[in-house]
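Enquirer: give me a 3D structure for the following:
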Amino acid sequence: MAQMLALAIIVFILFIGEIVSIRTRAWIPSIFISGILFLLGYWTFFPSEIVAIAGVPPVVATLLIYLLITNMGTLLSLQELKQQWKTVLIALAGILGIVVILLGIGTLLFGFETVIVAIPPLVGGIVSALIMSEGAEAAGLTTLSVFAIVIYVVQGFAGYPLTSIMLKREGKALLRKYRNNELTEKTVLELENSEEKEELKMFSKLPDYYNTEFFKFFRLAFVGYLAYLVSTLAAPVVEISPFVLCLLFGVVARSIGFLERHPLKKANGFGFAIMALLLYIFDGLKNATPSMMLEILYPLFGCIIIGLVGMYLFSFVAGKILKVSKEMAFAVSLTALYGFPADYIITVEVINALTDDPKERQVLTSHMLPPMLVAGFVTVTIVSVILAGIFVGFL
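Expert: Predicted coordinates for the structure are as follows:
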């Protein structure tokens, strides 16, 4: 297949996903539709390496992850990051719910080894899925080795629409209060003014015409490199994901005036970066064959459904204690099923579907985006890898 044909086909799939999302006002997220179409494509006429043929090999995806996560850090302030302690606790409660309920009920239905292999990929990303897959393979559990990858690939299909529903309910409730002047004056001011004035303090004397797109890309890449460097230097003492550090370094870089807010968008690279990263994520569906899906259908959906029940119950209780709505608490916990960039994409889609007013969109963004981003990194990037390291020892 020619490179441009491959690119045209898979980008057209992303476009179809967007159309469905727009037409349904985000009730059906674009990423959900695109995932299904990619799956059907791999089962029919797609070459298995169609994403790489189109020009998005793993090395490019890794580059874009560094840039995108650093860029996401600039959407948060140090103050907002400190305020997200409730988000962290609720996200951890949701994961605890999955672990407790699956080990309790899931073990009786599917067996101990199946549940052990299922939990880390269910609450995490590709790293935890690979750890459990390789561990199962080493233990001679070939079917479970495949199961670890497939549950990672499929879990998002449950998480995407549920998250969209929860965020729409949360957003509608907030907009109703905002429009009816039911929010306190302090809350309104915090939400409306959360987007601070743009100021590159470290380059205040630099003429605007020198702040070119390349200069923005350079500063983003430099901050990403610092995150990688610190992660590498800390490795002998403690394992810290460079992607977690990218988020933190992005926050700090904006706070000290080294980066502006949303530099990747201002450099006209955000749309392309999101597109390429989504294509790389959907590339993981190439391993989910129809026969494989049929073989593990029962434990696959059983583990996801039972895990979601546990997640909802525990996040609901945590939300009650911390005075966070059940919708926002569940949405925050659901980020464990997909992480970045889906948490960002779904949240923005919902916000755009709820209102066209810039002020209202800013209010919704300030309320929903920071907790969704922070929760996604806590669950997928940190906790799931720790769980995988512990659980693989039981195989």
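
Enquirer: CA atoms for contacts and neighbours, from now on please.
Expert: Fine.

Enquirer: all helices of the stretch 201-350 of the chain, in order?
Expert: 213-234, 242-255, 263-266, 270-282, 290-295, 297-322, 326-334, 342-354 (DSSP state H, counting those that start in this stretch).

Enquirer: tell me which residues in the shortest one are buried?
Expert: Under the neighbour-count criterion of 16 or more other C-alpha atoms under 10 Å, helix 263-266 has 263-265 buried.

Enquirer: so the lengthiest helix in the chain versus helix 326-334, what angle?
Expert: If each helix of the chain is counted by residues according to DSSP state H, the longest one is helix 142-179. Orientation of helix 142-179 against helix 326-334 (axes from the mean of the first three to the mean of the last three C-alpha atoms, to 10 degrees) gives an angle of 150 degrees.

Enquirer: one more to put side by side:
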Amino acid sequence: MPQMLALAIMAFILFIGELISIRTKAWIPSIFVSGVLFLIGYWTFFPEDIVTIGGIPPVVATLLIYLLITNMGTLLSLDELKKQWRTILIALSGILGIVVFLLAIGTLLFDFQTVIVAIPPLVGGLVSALIMSEGATAAGLPTLAVFAIVIYVIQGFAGYPLTSVMLKREGRNLLQKYRNNELTDYAPLATGTAEEKVQDEKPKLFAALPEKYNTDFFKFFRLALVGYAAYLASTLAAPIVEISPYVLCLLFGVLARSIGFLERHPLQKANGFGFAIMALLLFIFDGLKTATPQMMLEILYPLIGCIIIGLVGMYIFSFIIGKILKVSKEMAFACSLTALYGFPADYIITVEVINALTQDEKEREMLTSRMLPPMLVAGFITVTIVSVILAGIFVGFL
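Expert: Predicted structure coming up:
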């Protein structure tokens, strides 16, 4: 198969996934559609190495993981997170519930390695699934390598409808209080101008640099340098303690933005974010090439079991912490559920629910100010930060 034909077919599959997701307002996840189409392709006419033929060999995927996780770190603003400290605690408690219940109950039903592989993708996204899949492959566990990808592909089906139900209940309660004049202590969201100011900020160390010299290549250079620093730190620490370089990439990304070496979201500003996500998604689906129909049937039971057990643990823990922090059980569970999909699904679902609940502009503003910020922060904490850290830790148990 010619290289450009392979790339065109795979890009078309990703497009079909997005198209169906958009048409169904994210009720059918794009990842699920793309995963099914890749499976059909592998079972019919795809060459086994179609992803490599298309130009995404493992070495390129590793490079993009370093860049993407370092880029994730630059999205963290301590000031922004301070305002949502309750949300952060609730999101973390939901993840803790998944970990505790799967380790306590899941290990009674499934083997230990299956549970270990399931947890990071279940509380995270693309990168954590890839880390666990690669770890399982390196450990000689091909079925679990596929399992890590499949649980990432499927989990949105549990998260989307549950989140929508919880947010609708929360929204109705808020609207009733608002209409009865019992709810007046809300602050409108920041204006778009403030958001644009954050997006356009220049790194402090290069504030005096003329904009014409802050080229895409200069952004890539600084991003790669921070990624290398994380790799070097991991290598130097190896004799004392085993730390995943991916976890350090996240930490170093935060530090690099804090000291002004990197701007916020440099990969997007260097026009590389879209390609990086596309390439990593293709590499994720490359893991399905060994998934036979028989193997899919084998992992069906642990797949459904791990998701159900994890969700029960998430609900119980988020309910308890929400009760302590005086946050409704609906909002607490909705925030925790962002671990199953992250951004942009958390934004899309929240806005869709708000638009479905009311046509009044002031009521929409009230609901948006109350529901959107915690959902976005929760999604960032769970998918962007905690899942990568968990994957870096858990991969060592394989």
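
Enquirer: that older thread, any buried residues in the longest helix of structure 1, and which?
Expert: Buried, per 16+ other C-alpha under 10 Å, within helix 142-179 of structure 1: 144-171, 174-175, 178.

Enquirer: nearest residue to the counterpart of residue 346 of structure 1 in structure 2 other than its sequence neighbours?
Expert: Superposed on structure 2 with TM-score structural alignment, residue 346 of structure 1 falls opposite residue 345. Excluding the flanking residues, the one nearest residue 345 of structure 2 by C-alpha to C-alpha, 6 or more residues apart in numbering is residue 26, at 7.1 Å.

Enquirer: what's the burial count for the one you found?
Expert: 21 (other C-alpha atoms under 10 Å).

Enquirer: from residue 18 of structure 2, how far off is it?
Expert: Residue 26 of structure 2 sits 9 Å away from residue 18 of structure 2 when distances are taken as C-alpha to C-alpha, to the nearest Å.

Enquirer: the alignment partner in structure 2 of residue 151 of structure 1: what's it in contact with?
Expert: Under the alignment (TM-score structural alignment), residue 151 of structure 1 maps onto residue 147 of structure 2. Residue 147 of structure 2 sits next to 117-118, 133, 299, 303 when contact means C-alpha atoms under 8 Å, 6 or more residues apart in numbering.

Enquirer: select from these the one having the most neighbours.
Expert: Among those, the one with the most neighbours (other C-alpha under 10 Å) is residue 118, at 30 neighbours.

Enquirer: hmm, back to that, of the contacts of residue 147 of structure 2, closest to residue 44 of structure 2?
Expert: Comparing those against residue 44 of structure 2 with C-alpha to C-alpha places residue 299 closest, at 21.1 Å.

Enquirer: residues contacting that closest one?
Expert: Residue 299 of structure 2 neighbours (C-alpha under 8 Å, 6+ apart): 143, 147.

Enquirer: before we move on, what about the one 10 residues further on?
Expert: By C-alpha under 8 Å, 6+ apart, the contact set of residue 309 of structure 2 is 98, 101-102, 105-106.

Enquirer: if we use 6 Å, what do you get?
Expert: With contact set as C-alpha atoms under 6 Å, 6 or more residues apart in numbering, residue 309 of structure 2 has no partners.
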